[in-house]
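In: Coordinates only, no sequence provided:
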């Protein structure tokens, strides 16, 4: 465990550009606040620009010198993801850290704009597409850059149902959430392997927050209109959860700690990995299944139309030299 590691230990980030999805609330908001305090420029990628601007204003009230910009990025719509990536490339010459943070949890079944089950579509496919579309910028920045993907310890109950990825035949909110969080880890580890094979100085790291008090837990009961479940969730958060600021520490550690290696998994090291200061941990055995990871990668490329274009015969060269990332639409 990184004893007493806090936001004070985040290194100076002056000159760094950091993208945080879901930056307007919860863990994303706390991470944005911490990055800004250390001098980084944070691009807040938010589904709602209005809520993003309100969050940015709150941070600037506390940190007047905070360098923040707000851009629309709805992970439930691949057209929005592409538009964000295009705007980012046209605006920012570098990208040092991409934080794949936004997500939805245990909601009633719904679909994204492209017809994917919403938890799988937002939590995994949206971030898969975003990472691929920003990969050239990560590579071209120079020096070490990172992709940090937020998972959950709920991934341990997850299975990838390749015959029913969109939960059409059977839908359980928690099973769908667990599948999406397992997909996050399979993606993060496979991405790191491919980056290493290509000889690129980009690290892919995964993390989880433990049990943190955020709006994420409340949205499912609210969408169901279940007041008893909402009350129980609020009571549980009040009694057992750590704050969102502490829950964001693993993300900050994964994004900034100089000792982090690609392919590692960071989470709180306290009671049952639910709370405490961050440490490098091991995720479930299923999350290291390379065959599932390769299969999920191929399916994700097909569903999103985003192909990363790695060419392993050209070490250290990708993108423009090896067949630039495409953003074709799924057929």
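Out: That came through fine. In this text, all values refer to a predicted model and were calculated from it rather than measured experimentally.
In: Could you use CA atoms for every contact and neighbour count after this?
Out: OK.
In: Just give the number of residues close to the residue nearest to residue 27 when sequence neighbours are not counted.
Out: Nearest non-adjacent residue to residue 27, counting by CA to CA, 6 or more residues apart in numbering: residue 248, 5.1 Å away. Residue 248: 30 surrounding residues under other CA atoms under 10 Å.
In: How much space separates residue 248 from residue 163?
Out: When distance is defined by CA to CA, to the nearest Å, residue 248 is 34 Å away from residue 163.
In: can you check residue 289 too?
Out: Per CA to CA, residue 289 is found 17 Å from residue 163.
In: When these two are compared, which one has more neighbours?
Out: Remark: of residue 289 and residue 163, residue 289 carries more neighbours, 13 against 9, as counted by other CA under 10 Å.
In: Helices of this protein, residue ranges please.
Out: For the chain, the helices defined by DSSP state H occupy 26-37, 49-62, 78-91, 118-119, 127-140, 173-197, 216-224, 227-240, 244-247, 249-256, 290-304.
In: packing partners for the fifth one?
Out: Spelled out, that is helix 127-140. Counting contacts by 3 or more CA pairs under 8 Å, 6 or more residues apart in numbering; DSSP states H and E, helix 127-140 packs against helix 78-91, strand 97-100, strand 145-150, strand 306-307.
In: Tabulate the ones you listed (a markdown table), appending distance to residue 267.
Out: Shown next, in a markdown table, are the helices and strands packed on helix 127-140 (distance: least, CA to CA, whole Å):
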| stretch | distance to residue 267 |
| --- | --- |
| helix 78-91 | 28 |
| strand 97-100 | 15 |
| strand 145-150 | 10 |
| strand 306-307 | 29 |
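In: Quick one: closest of the ones you listed to residue 222.
Out: Nearest of the helices and strands packed on helix 127-140 to residue 222, taken as CA to CA: strand 145-150 at 23.1 Å.
In: Buried residues, that closest one. List them.
Out: By 16 or more other CA atoms under 10 Å, the buried positions in strand 145-150 come out as 145-150.
In: do stretch 154-163 as well
Out: 154-156, 158-160.
In: ok now it, how far from the chain's centre?
Out: In terms of CA atoms, centre = their mean, to the nearest Å, the centre of stretch 154-163 is found 18 Å from the chain centre.
In: Please give the number of neighbouring residues around the closest residue in space to residue 126 that isn't next to it in sequence.
Out: Distance criterion CA to CA, 6+ apart; nearest residue to residue 126, sequence neighbours excluded, is residue 75 at 4.7 Å. Residue 75 has 30 neighbours, counted by other CA under 10 Å.
In: ok, now the one 3 residues further on?
Out: Burial of residue 78, expressed as a neighbour count using other CA under 10 Å, amounts to 26.
In: go on, residue 71?
Out: 20.
In: same deal with residue 34?
Out: A count of nearby residues for residue 34, using other CA under 10 Å, gives 23.
In: ok, structure two:
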């Protein structure tokens, strides 16, 4: 089924088409975003990986949103909200649904949102492609945490996590200026010389798509994926681990966690300070509802009650 995350209408059509596959003609229970319970088992939704992304596109979407914010975050936010009820209906505490949000270490790029300021999510005041990309990735992280908080509050058996996949050799950077097929003028020779030196070094640290997908696959298929509310990288959660989490990690990873704590004083931060601010989580969620035009009938019934 087609899905274009740069169009909120496309996201809504996709969800309607998906749920229409479960509409039961023998009853009237099925509604726009509520599947019929008589047929839920025929097409359960176990895992949702919010993976799509673009980089450095100074454009607006058909809805008037900054392109990176729209594709990397707002489209995913709407998609997840419209599918939460369906996922929750077939999940259980022993076998929770899983929603995995692709964030990035780029969320550490300084931005207004890092200061808890949501007034310029669209990067309208002064557009900087990398800052806009980092801000969108911070939105992914805060969304994953707030989704986890709401699921815990409502007793909803859905695990929500965010991950940093690392540097991966994909087409994500194809829209960057240095990758465009155009004449670079008198600096062409300098650019090519630098590229010949730097590229081999980059090739040593950049992962293949298969390697970059390992943490995502781990959370989608393993027992560790039942944990919720963590920011994962290199197959491990970067949040402080409690006894329950430690028990699910193999001994080598437990040892690495101890070592990482010893080195924490000299290591760069893994997460922005804003990622710990629950008020910013809530504020971003409410602002995201406004930006995607989430109607009352579209909001997950599972989240009924105080936010």
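Out: All right, it came through fine. If you're wondering where the values come from, they're calculated on a predicted model, not measured in any experiment.
In: What does the superposition give as a TM-score?
Out: The TM-score (TM-score structural alignment, normalised by the length of the second structure) is 0.70; 237 aligned residues with a CA RMSD of 2.7 Å.
In: re earlier: and which of the buried residues of stretch 154-163 of the first structure is nearest residue 57 of the first structure?
Out: Closest approach between these and residue 57 of the first structure, by CA to CA: residue 154, at 33.0 Å.
In: List the contacts of the aligned partner of the closest one in the second structure.
Out: Aligning on TM-score structural alignment places residue 154 of the first structure opposite residue 106 in the second structure. The contact partners of residue 106 of the second structure, by CA atoms under 8 Å, 6 or more residues apart in numbering, come to 133-134, 137-138.
In: State whether the residue nearest to residue 27 of the first structure and residue 209 are indeed in contact, as I suppose.
Out: Yes - under the criterion of CA atoms under 8 Å, residue 248 of the first structure makes contact with residue 209 at 6.2 Å.
In: and the residue most central in space within the second structure, what does it touch?
Out: In the second structure, the centroid-proximal residue (CA atoms, centre = their mean) is residue 101; its distance is 2.5 Å. Going by CA under 8 Å, 6+ apart, residue 101 of the second structure touches 49-51, 140-141, 144, 160-163.
In: how does it look with 10 Å?
Out: By CA atoms under 10 Å, 6 or more residues apart in numbering, residue 101 of the second structure lies in contact with 48-52, 72-73, 76-77, 80, 137, 139-145, 160-164, 216, 231.
In: My guess is residue 110 of the first structure contacts residue 118. True?
Out: Yes - counting by CA atoms under 10 Å, residue 110 of the first structure sits close enough to residue 118 to count as a contact (5.4 Å).
In: joint contacts of the two?
Out: By CA under 10 Å, 6+ apart, the residues touching both residue 110 of the first structure and residue 118 are residue 166.
In: okay, these two: which has more neighbours?
Out: Counted by other CA under 10 Å, residue 110 of the first structure and residue 118 do not tie: residue 118 has more neighbours, with 29 against 12.
In: Excluding chain neighbours, what is closest to the aligned partner of that one in the second structure?
Out: Applying TM-score structural alignment, one finds that residue 118 of the first structure aligns to residue 67 in the second structure. Nearest in space to residue 67 of the second structure, with sequence neighbours left out and distances taken as CA to CA, 6+ apart, is residue 60 at 5.0 Å.
In: Pretty sure residue 49 of the second structure sits against residue 221.
Out: No - using CA under 10 Å, residue 49 of the second structure makes no contact with residue 221, being 11.8 Å away.
In: overlap in contacts of the two?
Out: Residues touching both residue 49 of the second structure and residue 221 (CA under 10 Å, 6+ apart) are residue 98.
In: Tell me which of those two has more neighbours.
Out: Under the criterion of other CA under 10 Å, the comparison of residue 49 of the second structure against residue 221 puts residue 49 first, with 18 against 13.
In: if we can go back for a sec, the residue nearest to residue 67 of the second structure - how many residues pack around it?
Out: Around residue 60 of the second structure there are 15 residues (other CA under 10 Å).
In: which residues does it contact?
Out: Counting by CA under 10 Å, 6+ apart, the residues that residue 60 of the second structure touches are 6, 66-70, 122.
In: can you check residue 44 of the first structure too?
Out: By CA under 10 Å, 6+ apart, the contact set of residue 44 of the first structure is 18-24, 28-29, 32, 52-53, 55-56, 68-73.
In: still on that earlier bit, using a markdown table, lay out the buried residues of stretch 154-163 of the first structure together with distance to residue 226 of the first structure.
Out: Shown next, in a markdown table, are these (distance: CA to CA, whole Å):
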| residue | distance to residue 226 of the first structure |
| --- | --- |
| 154 | 22 |
| 155 | 25 |
| 156 | 26 |
| 158 | 25 |
| 159 | 27 |
| 160 | 28 |
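In: Tell me the one of those residues nearest residue 138 of the first structure?
Out: Distances from residue 138 of the first structure to these, taken by CA to CA, are shortest for residue 155, at 27.2 Å.
In: hang on, the earlier thing: so which of the helices of the first structure is the most packed in?
Out: The highest mean neighbour count among these, using mean count of other CA atoms under 10 Å, belongs to helix 118-119: a mean of 30.
In: that older thread, what's the distance between the match of residue 154 of the first structure and residue 200 of the second structure?
Out: Taking CA to CA as the measure, residue 106 of the second structure falls 22 Å from residue 200 of the second structure.
In: and residue 73 of the first structure, what pairs with it in the second structure?
Out: Checking TM-score structural alignment: residue 73 of the first structure goes with residue 3.
In: May I have the residues that are in contact with that match?
Out: Neighbouring residues of residue 3 of the second structure by CA under 10 Å, 6+ apart: 9-15, 75, 79.
In: how close does residue 245 of the second structure sit to residue 44 of the second structure?
Out: Remark: distance between residue 245 of the second structure and residue 44 of the second structure (CA to CA) = 27 Å.
In: cool, and residue 281 of the second structure?
Out: Applying CA to CA, the value for residue 281 of the second structure to residue 44 of the second structure is 29 Å.
In: Just give me the match in the first structure for residue 54 of the second structure.
Out: Alignment note: residue 54 of the second structure maps to residue 104 in the first structure; criterion TM-score structural alignment.
In: what number of residues lie near that match?
Out: So residue 104 of the first structure, with other CA under 10 Å, has 18 neighbours.
In: my guess is it meets residue 117, correct?
Out: No - using CA under 10 Å, residue 104 of the first structure is not in contact with residue 117, being 11.3 Å away.
In: separation between the nearest residue to residue 67 of the first structure once chain neighbours are set aside and residue 208 of the first structure?
Out: Leaving aside its chain neighbours, residue 67 of the first structure sits nearest to residue 41 (4.8 Å; criterion: CA to CA, 6+ apart). Separation of residue 41 of the first structure from residue 208 of the first structure (CA to CA): 23 Å.
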